[in-house]
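In: below is the structure, and that's it, no one-letter string:
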């Protein structure tokens, strides 16, 4: 049974909080504490006084209140047991009932006890009986010594948390043996029925006890008495109501939990949990999720906690694709998925000290990906529909659609739905993160004494993003996958390579390059396609002026964009010569455009006056170089010589590669024959070119 939601006086609330009554009343007026005025017989003005809800007090005050109520409950239960050592069996008419365990000479028949209450309950009560028997033996030794018996018995009772009368009662009961010390509950001794309980009264008690808010047994008793008095019914005794409530808790714990604590508590403790059968093949079910490391690293001159986006094979317990970043998002998902579909490259040192490079066929094309309902994994949620229609981000969705991968969404707010990868993240938190510089602990109490991430960052003791990602990859490839897993009883790498795989083969890397690009809708103008304040052009766009197309581009290489029809057919790769020449990326353009809109006039004026101020034009490029990359995908090995997988975009990939080679030859000829055009300072800043 839960803790009571009964009210307490202002004086008691002040005592629990350790402040004055005046401060409590001030908190009531400010709405910081829930309270209401109730009638009382304490002589308060108007016969009413403030009664405070203890559950609206501070955490420490609630803990003190809970301990106080628990102590009161224990005292009441002890007094109840003392006043009702055994009840005569009630007279039952009508329906046949189960017999209780018969008492003979004060002792309960253990076989009958087990038959009525069950073996588990019997063993639990026997443990308590043995404890009582040991206390009785110590008390008898005190009595036999005849030295300060009263004081010593009282001291013994105080030590055990009972009163002296209880000790003497245990001594008397033990004369019939240890079984006489078993708790003689009415549900066991007299069978599962109750004196003075009729169906109507049972309904009333259920109504008041099995209610939201976890009402206390004493409060239920008062409500039952009040209801019976108003309805002209005979009121039950306090002991009867308490025994019936205990009976409900023993026989209907799931119902009591649902009605008193709510659906969430019931789901956690009593709801049937479906057990998912283990996959039969490797890469049959792959789970995806993000995890924030309990480690600080240095990024851009400041301490940050990195993320990993992970794909995890359920059959072999192998991590098969990952990307470490400063912020997990849709782009890291696509990168990790592309990494999942490529072999892994591992560097090892042999016993002879030789450094060797190995290709591990760990990963591949999954049959089903089991993912979260987070915003990164779904692009939209159609609200107002009974059936929620989720869609993954375009890049990840394309990877799955073109490669025939089935997508399954996990149940929201249900940690059991992705238990395998959640447990693996726990392994990372226990085994990998604590070994890294900058570990801050997953809980406040785990935080190292005197830990200061800002100080460590200034001292240069934190790892950079790239080095941290390399250590994480080495831990996975050289430690985790080589050690025996407790559930599958073999090393994850062995289980993964033994297979069989759900889908053999590896996709063409050129196909993955296209699919992991950002996908957007664009319009073709007579001048070409407009993006990043630049025009992209290809001769194939002449016939498409005024039409909508689908473009794909790599944010880290925005000199070219791949053009597709709305239905997915490949058209061409359009380029912007300047952006191609200087290797600009999307982040550069975004940063510069933001700064340029604020300082364009000032920059032009200052550039004419002072060469020193001209250096501000290089700020964005310098910041970018200082901060480094924002995300580090796992290292991939070449698929050359391995079994290829046939996918619908292989032809487009070959066309893109052919056009790229052609453009490189043309660019080489132009660079040799044509002088480079001088850029104005603003363009130079955008393109990251040094003037």
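Out: Nice, thanks for sending it over. Everything numeric in this text was worked out from a predicted model, so none of it was measured.
In: rest of the way, CA atoms for contacts and neighbours
Out: OK.
In: so residue 265 makes contact with residue 259?
Out: No - contact criterion C-alpha atoms under 8 Å: residue 265 and residue 259 do not qualify, at 9.9 Å.
In: neighbour count: these two, which is higher?
Out: residue 259 (18 against 15; other C-alpha atoms under 10 Å).
In: from residue 410, how far out is that one?
Out: The gap separating residue 259 from residue 410 is 27 Å, by C-alpha to C-alpha, to the nearest Å.
In: residue 271 too?
Out: Going from residue 271 to residue 410 by C-alpha to C-alpha gives 18 Å.
In: again with residue 640
Out: For residue 640 relative to residue 410 (C-alpha to C-alpha), the value is 35 Å.
In: so between these two, which is more surrounded?
Out: The neighbour comparison of residue 640 against residue 410 (other C-alpha under 10 Å) goes to residue 410, with 17 against 10.
In: would you agree the more buried one is in contact with residue 371?
Out: Yes - the pair residue 410 / residue 371 is scored as a contact, 5.8 Å apart, by C-alpha under 8 Å.
In: which residues are in contact with both of the two?
Out: Common contact partners of residue 410 and residue 371 (C-alpha atoms under 8 Å, 6 or more residues apart in numbering): residue 418.
In: run through the residues that contact residue 314.
Out: Counting by C-alpha under 8 Å, 6+ apart, residue 314 touches 278-279, 282-287, 420.
In: hey, where'd the strands end up in the stretch 201-350 of the chain?
Out: According to DSSP state E, counting those that start in this stretch, the stretch 201-350 of the chain carries its strands in the segments 285-292, 297-299, 302-304, 307-313, 318-325, 344-349.
In: against that first model, consider the following:
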């Protein structure tokens, strides 16, 4: 039994009865009472107090809950300023376990209180005294330990038998209007309040004057103006089931409020509000299951991916490399790829061209019917995609206009873009994840995709690897990647019925069998722009380009299209009206004084030749004989190796001419640079010999 005595006012608060009713029941001996001396009390200085154990069980439990909430403080028997609430279904408990069950609970409580008193006063013999206490009350020491531990953590409710509440899912201590306020504060993503802050704010409002009058115009109160307006707007709210409350009602228990948040706000909702739609889509949104294509090269998926490893680039800098790749959906093979340090539209074109051509290390080749990419600017670039996305271009062939914009448009390939921020829609993303987890993390210099993944002392270890020259170069990374790809393609995959990706690719039917020559691919993967030819040549990238064909074909002041390689802009390809004109090199400027006589003579000869051709055209137009002709005077991007035998089965004369001239111009630049270097060496040699002779003569 609970032997505590409490003030009549407190007893009234616990039972919900009036003070006069408590006094009457005490007089009728329905409640056990006693009178104590109190100088400040009336009735001759006597004050009436009520024995807690004589009160109804629900009142006793409220008292116990109060004891639990303030178990570390002294409890006043004369006042309880806090509103007493207890989230226990007493009716259901009594209905299931009866008076015996209620008495068993009270006995447990008293036993636990006595054990706690022993814990406070005992000096080194608590275990013995607890054992004696348990023995004298007919319970085991183990059960007593468990009850005390539960009471310390959860209060008096830990001593009750577990039952399913009749109002499970509802909280009788918090009204619906208070819950709405809690949820509004919790789901305000602009502030991101913690649960405890929401609880404090709503509790402060409930205790304010406005909170005490909240029921007067509550949307859950039948007949209120707010409810009428809500119904006029087509909104429906359940009627408040707390008929007798006055003001906003909220539980004073943090545990109860936490349970409300947990039970009524799904984790998915919190994820959407605080982490955004993109994160929610990736983790929670239902995804459609897609059937893999069955035809090889029917669909290629393309994307960039940064490798979480530090390597040494061609300039000796320590960088994280990127992989631009094309993945065949039907076989799971990585058909085209390009290692680089700056992913862009050019690396996309390089990887794509490598995927199309025949290769030394892999059996993958041929054009895809369709490519599937994200919405990045590189994949939407005019150079790669072309003017308009080609619709259903299967089997249309290739127009082969050297002036056509875009690789995909030129090759008749359909292009589909994933929705923005829907990377999970591309299976190549899963391949990147497998590749990073199974292979990249084994490399020296691996750094993880965030600093938290890096081992302790990583920076020091990285400096050591660099100093000992154990970090990979770009060329070494390429050789390693080729080896890894061959290993991956020869492993049976469960997602493909236990078959090897390489077997699926080589044995399957292909979507297309037309294959452009390397000359066509080389020209198409170049970037392009338009320029007007001036009397000095073509101005591009702050340089002047020239080839005598520009004057010979009378293209001065004409608009032309030029194609160029971003990694080597020493030579450009010039196209006019769909025809290849020439490969132009960077023009050398003549010195104001002391210029080489041969260069000056060559330039003057070109001017005279241009003049003669103009005169010849005039003569032709005016019907006069042509004048007699005088005698003439004399970059960090790496793919695999392509097959030298790869000639393709479709090409065009213009592309072949352009590529041949371009390669000759490049070789000419190299030879010229070597010759000039040799001339300089000879000058130094001659100078050295002259100095040596003078010294010897002296």
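Out: Nice, I can see it. These numbers were taken from a predicted model, which means no experiment stands behind them.
In: TM-score for this pair?
Out: Here the TM-score for the pair of chains, by TM-score structural alignment, normalised by the length of structure 1, is 0.55; 467 aligned residues with a C-alpha RMSD of 5.1 Å.
In: please identify which of the contacts of residue 314 of structure 1 is nearest to residue 86 of structure 1.
Out: Nearest to residue 86 of structure 1 among the contacts of residue 314 of structure 1 is residue 420, at 51.1 Å by C-alpha to C-alpha.
In: what is the neighbour count of the alignment partner in structure 2 of residue 523 of structure 1?
Out: In structure 2, the residue matched to residue 523 of structure 1 (TM-score structural alignment) is residue 532. Per other C-alpha under 10 Å, the neighbour tally for residue 532 of structure 2 reads 15.
In: now do residue 532 of structure 2 against residue 571 of structure 2, distance only.
Out: The span separating residue 532 of structure 2 from residue 571 of structure 2 equals 17 Å under the rule C-alpha to C-alpha.
In: residue 428 of structure 2 contacts residue 303, correct?
Out: Yes - using C-alpha under 8 Å, residue 428 of structure 2 makes contact with residue 303 at a distance of 7.4 Å.
In: those two: who's more crowded?
Out: Comparing residue 428 of structure 2 with residue 303 by neighbour count (other C-alpha under 10 Å), the higher total belongs to residue 428, at 26 against 23.
In: that one sits in which helix or strand?
Out: helix 427-438 (DSSP states H and E).
In: now the angle from that helix to strand 299-306?
Out: Relative orientation of helix 427-438 of structure 2 versus strand 299-306 (axes from the mean of the first three to the mean of the last three C-alpha atoms, to 10 degrees): 40 degrees.
In: contacts for helix 427-438 of structure 2, please.
Out: Residues contacting helix 427-438 of structure 2 (C-alpha under 8 Å, 6+ apart): 301-303, 305, 307-308, 327, 329, 423-424.
In: tell me which two of those residues sit farthest apart.
Out: 308 and 329 (24.7 Å).
In: look up how far residue 23 of structure 2 lies from the most centrally placed residue in structure 2.
Out: In structure 2, the centroid-proximal residue (C-alpha atoms, centre = their mean) is residue 279; its distance is 7.0 Å. Residue 279 of structure 2 sits 63 Å away from residue 23 of structure 2, going by C-alpha to C-alpha.
In: check residue 160 of structure 2 too.
Out: For residue 160 of structure 2, the distance to residue 23 of structure 2 - C-alpha to C-alpha - is 31 Å.
In: for residue 103 of structure 2, same thing?
Out: Distance from residue 103 of structure 2 to residue 23 of structure 2, by C-alpha to C-alpha: 25 Å.
In: higher neighbour count, these two?
Out: For residue 103 of structure 2 and residue 23, the more surrounded residue by other C-alpha under 10 Å is residue 23, and the numbers stand at 21 against 14.
In: secondary structure element holding that one?
Out: Taking DSSP H and E as the definition, residue 23 of structure 2 sits inside helix 19-27.
In: list the buried residues of that helix.
Out: Using 16 or more other C-alpha atoms under 10 Å as the test for burial, helix 19-27 of structure 2 gives 22-23, 26.
In: and these, which is closest to residue 587 of structure 2?
Out: Nearest to residue 587 of structure 2 out of the buried residues of helix 19-27 of structure 2 is residue 22 (C-alpha to C-alpha; 110.3 Å).
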